[in-house]
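Asks: Okay, predicted coordinates and the sequence, questions at the end:
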Amino acid sequence: MTGSTPAGPVPAGAGTGRRPGLAAGSARPPAEVHDVALLDLDGVVYVGPDAVPGVPAALAVARERGMRLGFVTNNAARPPEEVAGHLCDLGVPAVPDEVITSAQAAASVVAGMLGTGARVLPVGGPGVAAALRAAGLTVVGTAEDGPEAVVQGYGREVGWAQLAEAVVAVRNGARHVATNTDATIPSPRGPLPGNGAMVRVVRDVAGSEPLVTGKPDPAMHAECVRRTGADRPLVVGDRLDTDVEGAHRAGAASLLVFSGVTDPALLLAAGPPHRPDLISADAGGLLVPHPPVTGGDGATWTCGRWAATAGDSGPLELRATEGEDGDPGDGLDGLRALCLAAWARAPEGSAPQVRAADGEARRALAAWGLAAR
């Protein structure tokens, strides 16, 4: 199979009936419930050149339990062969056919619109041009070569010269296609400019809105489902606006991890398309059960030994309901309760204030980077 094959719809078995929502949790580890994990890479499997600590071992255990892995990345800089090689170097065995990049999705879309052989100007890392060639498109180097489309993806070497060629080509009538519009990418130094920042340069100067083909468009996840034959896929990602929304649009369940760009404050403010089914510190969450969240009177939500209360107005309140220090499980039960309280009070999403009812709650909020009031 090749990345140039257009993705079809997600199979019926991966449809909307399999999204339980954060309140339901998962009584069994997700690796035992879902047959395939569709893993984002940046911020999930690795940050920069290095693996997220513990994740290669966790993915190995998930495979031992029968879960298959697919790798779905909005980063278009590298071809699948190079991505698979990097994963192998990090201790995550992978082959190119298990990797779906946004460059492949863009190339499929352009080939479908313009036909094979169409002239296309790539902007980005080597993965962009490689995907275009694999889809049967003709790669050109300048605006003067008469490209019918510009495909723009992330590349660390992208600079003024490439952006200028893209602007001229788009002004001359070329279709502007962006592999993704992620504003940032995670790094050991914190978030850095992503492809979306460069796409905005071309959009603003050329005055033309790009066609965006990467996540959250469901084509990438659908293609990975097709390749793996998944019946119960689980999208594992670190971004609300691409991974979680993409899972919703593809009819798949989602696991949000905090090893990349999303933090608890962003999660609490999430609107309905950006609310995951499960949360975890990292991809090790595939291996453990996830507790449910219950709401007794509609204003108070409980998870484990934590309760979160949301009145009609004012801050949400978190308190420990029993025992002394310590939170059994993964340490996120209180955050799960806070999420349901926040989402119940603000169905469309908004940034809530949070206060602690006791010292233990104050320490928990500090650990999640939430200001305790």
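Replies: Sure thing, it's come through.
Asks: make it CA atoms for all contacts and neighbour counts henceforth
Replies: OK.
Asks: Assign residue 224 to helix, strand or coil.
Replies: Under DSSP: H, G, I helix; E, B strand; the rest coil, the three-state class of residue 224 is helix.
Asks: Can you give me the separation between it and residue 178?
Replies: 20 Å (Cα to Cα, to the nearest Å).
Asks: Please apply the same query to residue 303.
Replies: Residue 303 is 41 Å from residue 178, where distance means Cα to Cα.
Asks: ok, now residue 222?
Replies: 19 Å.
Asks: quick one, what contacts the nearest residue to residue 305 once chain neighbours are set aside?
Replies: Spatial nearest neighbour of residue 305, excluding adjacent residues (Cα to Cα, 6 or more residues apart in numbering): residue 321 at 5.3 Å. Shown in contact with residue 321 (Cα atoms under 8 Å, 6 or more residues apart in numbering): 305-307.
Asks: make it 10 Å
Replies: 302-308 (Cα atoms under 10 Å, 6 or more residues apart in numbering).
Asks: okay, pairing it with this:
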Amino acid sequence: MTAVAGERLVDGYALVVFDLDGVIYLIDRPIPGAVEAVGRLHAEGKAVGYATNNASRRSSEVADLLTGMGVPARPEEVLTSAAASAELLRDRLPAGAPVLVVGAEALRAEISAVGLRPVSRADEEPAAVVQGYGPQVGWVDLAEASLAVRAGAPWYATNTDRTLPSDRGPLPGNGSLVAVLRTALNREPDVVVGKPEPALFATAARRAGSGRTLLVGDRLDTDIEGARRAGLDSLLVLTGVSDVPELLAAPESRRPTYVSFDLAGLFDSAAVVRVPGEPEFAGWSVDLTAGGLTLRGAGRPLDALAALCAVAWSASAGPQVRAASPEAEEALAALGLSV
């Protein structure tokens, strides 16, 4: 039994929204198959979107980055947390209202683009404060934001990612800068727009009209949880951060609708599975023992994963799995599980 009974997963959705890092590219190189998958979606006339917590680039800059990698993208297909924050503020504030911006020039540009007026000082009586990552953000910026929030301005954060990736390793992200204000103000932001909060994906889904939206991501704690909070179906691809052990231990709030090894699962029903399955599923059976889970049988590794999820999630069991057959050993190895 496959996830979609022989039909292509992508055919059930009007819009496919991709996370970027870990799904479309890793740092600065496209993930194998990503260029072909996006090109195929465009060729078939399927609506495509990209959603990223990055607030330091405008949508046009992200589109240029993707296109330069060979992944065709238009600015209107890209939704950043900066753009989503600006759209949210536009809907809540009168035209021309002053907004104190803490972050990169891209965030200021997005605020201007929706008809609001970016300002830098609390004494300009901002109607809101919006905070995003910017490499030049310093104490003066945070001090002005602190004063404005204490004076009553609502505080919006584009995202709360603690770190951001670099070729030198993780670096402080916007969440680390938000933590400075959180400490100074002894309170949380009024609104967090980026993943895993639902606003980013909800904004993307509205662009699909009445059709269904599928979110494709590689992280359970941001992409998949964000999709669930927004009421969207999700596909976890195992090309980035989250792996099978993390999936088996995932709380309900971080469980995807489907799993595939890569983006081939969008088009090939044999390369994707709906999770969870059943304890006895497509040639596999899983038993709960004192030592964890025991997998026996034969079949596709992804079907084995669906059966493992069924038992692990129902029993809150950890990712310790034992193989009871040579075929089970091969499946667990394919899933990256120790045997």
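Replies: Looks like it arrived, so ask away. Note that the structure is a prediction, hence the values are computed from the model and not measured.
Asks: returning to what we had before: between residue 303 and residue 178 of the first structure, which has more neighbouring residues?
Replies: The neighbour comparison of residue 303 of the first structure against residue 178 (other Cα atoms under 10 Å) goes to residue 178, with 26 against 23.
Asks: which one in the second structure is aligned with that one?
Replies: When the second structure is aligned by TM-score structural alignment, the residue opposite residue 178 of the first structure is residue 157.
Asks: Isn't residue 191 of the first structure up against residue 182?
Replies: No: contact criterion Cα atoms under 10 Å: residue 191 of the first structure and residue 182 do not qualify, at 11.1 Å.
Asks: More neighbours: which of these two?
Replies: residue 182 (21 against 13).
Asks: Go through the contacts of residue 321 of the first structure and flag which are in strands.
Replies: The strands, defined by DSSP state E, take in 302-303, 306-308 from the contacts of residue 321 of the first structure.
Asks: What segments of the stretch 151-300 of the first structure are strands?
Replies: Counting by DSSP state E, counting those that start in this stretch, the stretch 151-300 of the first structure has strands at residues 175-178, 184-185, 192-193, 211-212, 233-237, 253-257, 278-280, 294-295, 300-303.
Asks: sorry, back to before: out of the ones in strands among the contacts of residue 321 of the first structure, the closest to residue 198 of the first structure would be?
Replies: Of all those, residue 308 has the smallest distance to residue 198 of the first structure: 40.9 Å, by Cα to Cα.
Asks: and the closest one, how many neighbours does it have?
Replies: Residue 308 of the first structure has 29 neighbouring residues, counting by other Cα under 10 Å.
Asks: That one maps to what in the second structure?
Replies: Under TM-score structural alignment, residue 308 of the first structure pairs with residue 286 in the second structure.
Asks: Residue 295 of the second structure sits in which helix or strand?
Replies: Using DSSP states H and E, residue 295 of the second structure maps to strand 292-297.
Asks: All the helices of the second structure, residue numbers only.
Replies: Secondary structure of the second structure (DSSP state H): helices located at 34-43, 59-68, 81-92, 105-113, 139-150, 174-185, 199-206, 225-229, 244-248, 301-315, 326-334.
Asks: Those: which one's closest to residue 75 of the second structure?
Replies: Closest among these, once you apply Cα to Cα, is helix 59-68, at 4.5 Å.
Asks: Measure how far that closest one is from the centre of its chain, please.
Replies: Between the centre of helix 59-68 of the second structure and the centre of its chain there are 18 Å (Cα atoms, centre = their mean, to the nearest Å).
Asks: which residues make contact with it from outside it?
Replies: Under the contact criterion Cα under 10 Å, 6+ apart, helix 59-68 of the second structure has outside partners 20, 24-25, 28-30, 35, 50-52, 54, 56-58, 69-83, 106, 110.
Asks: That one aligns to what range in the first structure?
Replies: The aligned range for helix 59-68 of the second structure is 80-89, by TM-score structural alignment.
Asks: and the matching stretch, which residues are buried?
Replies: The neighbour-count check on stretch 80-89 of the first structure (16 or more other Cα atoms under 10 Å) flags 80-81, 83-84, 86-87 as buried.
Asks: How about stretch 45-64 of the second structure?
Replies: Neighbour-count burial for stretch 45-64 of the second structure flags 47-60, 62-64 (criterion: 16+ other Cα under 10 Å).
Asks: And for stretch 251-270 of the first structure?
Replies: 251-265, 267-270.
Asks: re the thing from before, need the helices of the second structure in a markdown table (columns: distance to residue 292 of the second structure).
Replies: Formatted as a markdown table, the helices of the second structure follow (distance: least, Cα to Cα, whole Å):
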| stretch | distance to residue 292 of the second structure |
| --- | --- |
| helix 34-43 | 36 |
| helix 59-68 | 43 |
| helix 81-92 | 40 |
| helix 105-113 | 48 |
| helix 139-150 | 49 |
| helix 174-185 | 36 |
| helix 199-206 | 36 |
| helix 225-229 | 25 |
| helix 244-248 | 11 |
| helix 301-315 | 9 |
| helix 326-334 | 14 |
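Asks: Which one of those helices lies nearest to residue 262 of the second structure?
Replies: Nearest to residue 262 of the second structure, of all these, is helix 34-43, at 8.6 Å by Cα to Cα.
Asks: Could you list every helix and strand that the closest one packs against?
Replies: strand 15-18, strand 47-52 (3 or more Cα pairs under 10 Å, 6 or more residues apart in numbering; DSSP states H and E).
Asks: ok, residue 166 of the second structure - how many residues close by?
Replies: Close neighbours of residue 166 of the second structure, defined as other Cα under 10 Å, add up to 10.
Asks: ditto for residue 140 of the first structure
Replies: Counted with other Cα under 10 Å, residues neighbouring residue 140 of the first structure total 17.
Asks: what's the counterpart of it in the second structure in contact with, if anything?
Replies: Counting by TM-score structural alignment, residue 140 of the first structure lines up with residue 119 in the second structure. With contact taken as Cα under 10 Å, 6+ apart, residue 119 of the second structure is in contact with 97-102, 108, 125-126, 129.
Asks: Could you do residue 30 of the first structure as well?
Replies: By Cα under 10 Å, 6+ apart, residue 30 of the first structure lies in contact with 36-37, 62, 67, 234, 255, 278, 285-290.
Asks: Of the residues you listed, which are still contacts in the second structure?
Replies: For these, the contacts that are reproduced in the second structure, applying both residues aligned by TM-score structural alignment, their matches' Cα atoms under 10 Å, are 234, 255, 278, 285-290.
Asks: As JSON lines, these with distance to residue 109 of the first structure would be great.
Replies: Shown next, in JSON lines, are those (distance: Cα to Cα, whole Å):
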{"residue": "234", "distance to residue 109 of the first structure": "25"}
{"residue": "255", "distance to residue 109 of the first structure": "28"}
{"residue": "278", "distance to residue 109 of the first structure": "31"}
{"residue": "285", "distance to residue 109 of the first structure": "34"}
{"residue": "286", "distance to residue 109 of the first structure": "32"}
{"residue": "287", "distance to residue 109 of the first structure": "36"}
{"residue": "288", "distance to residue 109 of the first structure": "38"}
{"residue": "289", "distance to residue 109 of the first structure": "39"}
{"residue": "290", "distance to residue 109 of the first structure": "38"}
